[in-house]
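Chemist: Dropping the sequence and predicted coords here.
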Amino acid sequence: MPAQLTLVLGGIASGKSAFAEGLVRQSGKPMIYLATAQAFDDEMTQKIARHRKARGPGWHTIEEPLAVAQRLRDIAAGHCVLLDCATLWLSNHLLSDSDLEAETHALLAGLADCTSDLVVVSNEVGLAGVPDNALARRFANAQGRLNQSIAARAARVILVTAGLPVTLKGPVA
């Protein structure tokens, strides 16, 4: 089990990643950024570059779009790991036509096996309307279940809206 598991939720461009990065910096431990994004177009390439520049020095970055559970197991104790983000990880598996149930189970096991502090960023999709197509509904339902499963295991859950954190569970950040 991680020394401490924190889930940081929020909408798109809510400030959740920047807030989560701050939590990792505050830990004082060696920082690992476990990135799940894939750059399929110029806009995403630029976004990844902006995020990397904004993080600044001191981060060891691991890019892993799919096999996050194994990567978490490979990280030695004593670090603080930022998994950014569970939403893109899920999207990657959905678009790869993976078995989402099996992959989600593997991710949850990987979270439990990680021996370093862990901050997981994820999008809160439950505040939007019902999607208008089957793929989007499948994703929203899977994302909601994943968020609930991680939140149940987390010592701390924080919702970030407009850059402002609200602690939902555990000690105030």
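Modeler: Sure, I can see it. Numbers count the residues shown, from 1 in each chain.

Chemist: Could you use CA atoms for every contact and neighbour count after this?
Modeler: Fine.

Chemist: How many neighbouring residues does residue 78 have?
Modeler: Residue 78: 13 surrounding residues under other Cα atoms under 10 Å.

Chemist: Which residue is the nearest non-sequential neighbour of it?
Modeler: residue 116 (5.3 Å; Cα to Cα, 6 or more residues apart in numbering).

Chemist: try this one next to it:
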Amino acid sequence: MASSDLTFVLGGARSGKSVHAEQLAASSGRKVTYIATARVADREFAARVAHHRERRPGTWKLVEAPVDLAAALAAADAPDGCVLIDCLTLWLANLLCPPDGDYDDEPTPDHHTAFGAFEAALAGARGQVIVVSNEIGLGVVPLGAETRHYVDELGRLNQRVAALCANVTMMVAGLPLVLKSSAASANTSADNRADT
């Protein structure tokens, strides 16, 4: 059964998904922990990260988890807290394409093992969790086996997370399209009880 405190926000590049997720976290009234999955590899990406950082309230705690997302979520989770994870897309890239650079963090696990551990941490969360991911499978079939593998694995990961979450929103041009809502489920259950 999906938890009403689990929210999944999907969208394409520059769809407004991160801003929407940040607004949800800010309106939660809880202490927010922001889990960033990005690895900064160049100047352009560093500017993107800085833009995200400037937008967030200074009171939010930051945790960087480019590989062990399950452990980061388990450590940040609290009944009165809100965890915002941004994003699964970069996390999967870190799992499938570990850097050759001078990163000295933990070894990269098999992505299927990492998926299972993250899914278990998400299912066991006691507080509010908001997860952000890209929807990249709406275009043509990409060229190259590696790219197709990445698109397929992200689609599978997104499906697993969406199944656990009671609230799923797709962002398009800055507009939220609700795909799944705990409020709608509660209203449907109340309507069904009224009919009996």
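Modeler: Good, I have the coordinates. Bear in mind the structure is a predicted one, so any value in this text is a computation, not a measurement.

Chemist: name the element residue 113 of the second structure belongs to?
Modeler: For residue 113 of the second structure, the host element (DSSP states H and E) is helix 111-123.

Chemist: Would you agree residue 32 of the second structure falls within a strand?
Modeler: Yes - under DSSP: H, G, I helix; E, B strand; the rest coil, residue 32 of the second structure falls within a strand.

Chemist: ok so, going back, so how much does the helix holding residue 113 of the second structure differ from the first structure once superposed?
Modeler: Superposed on the first structure, helix 111-123 of the second structure shows a mean distance of 1.1 Å to its aligned residues (mean Cα distance after the TM-score superposition for the first structure).

Chemist: residues in the second structure aligned with the longest helix along the first structure?
Modeler: For the first structure, the longest helix by residue count, based on DSSP state H, is helix 134-153. Using TM-score structural alignment, helix 134-153 of the first structure lines up with residues 145-164 of the second structure.

Chemist: show me what contacts residue 61 of the first structure?
Modeler: 32-35 (Cα atoms under 8 Å, 6 or more residues apart in numbering).

Chemist: ok, so what distance separates it from residue 54 of the first structure?
Modeler: Using Cα to Cα, to the nearest Å, residue 61 of the first structure is found at 13 Å from residue 54 of the first structure.

Chemist: before we move on, the earlier item: what comes into contact with the match of helix 134-153 of the first structure?
Modeler: Residues contacting stretch 145-164 of the second structure (Cα under 8 Å, 6+ apart): 1-3, 6, 8, 89, 92-93, 96, 115, 119, 122-123, 133, 135-137, 141-142, 168.

Chemist: Looking for the alignment partner of residue 122 of the second structure in the first structure.
Modeler: Under TM-score structural alignment, residue 122 of the second structure pairs with residue 111 in the first structure.

Chemist: do you know how far its match is from residue 9 of the first structure?
Modeler: 16 Å.

Chemist: okay, these two: which has more neighbours?
Modeler: residue 9 (29 against 24).

Chemist: what about the residue located most distally from the centre of the first structure, is that helix, strand or coil?
Modeler: The outermost residue of the first structure, judged against the average C-alpha position, is residue 132 (25.3 Å), by Cα atoms, centre = their mean. Classification of residue 132 of the first structure by three-state DSSP places it in coil.

Chemist: Could you tell me which of the contacts of stretch 145-164 of the second structure belong to strands?
Modeler: Among the contacts of stretch 145-164 of the second structure, the members found in strands (DSSP state E) are 3, 6, 8, 133, 168.

Chemist: Cheers, nothing more for now.
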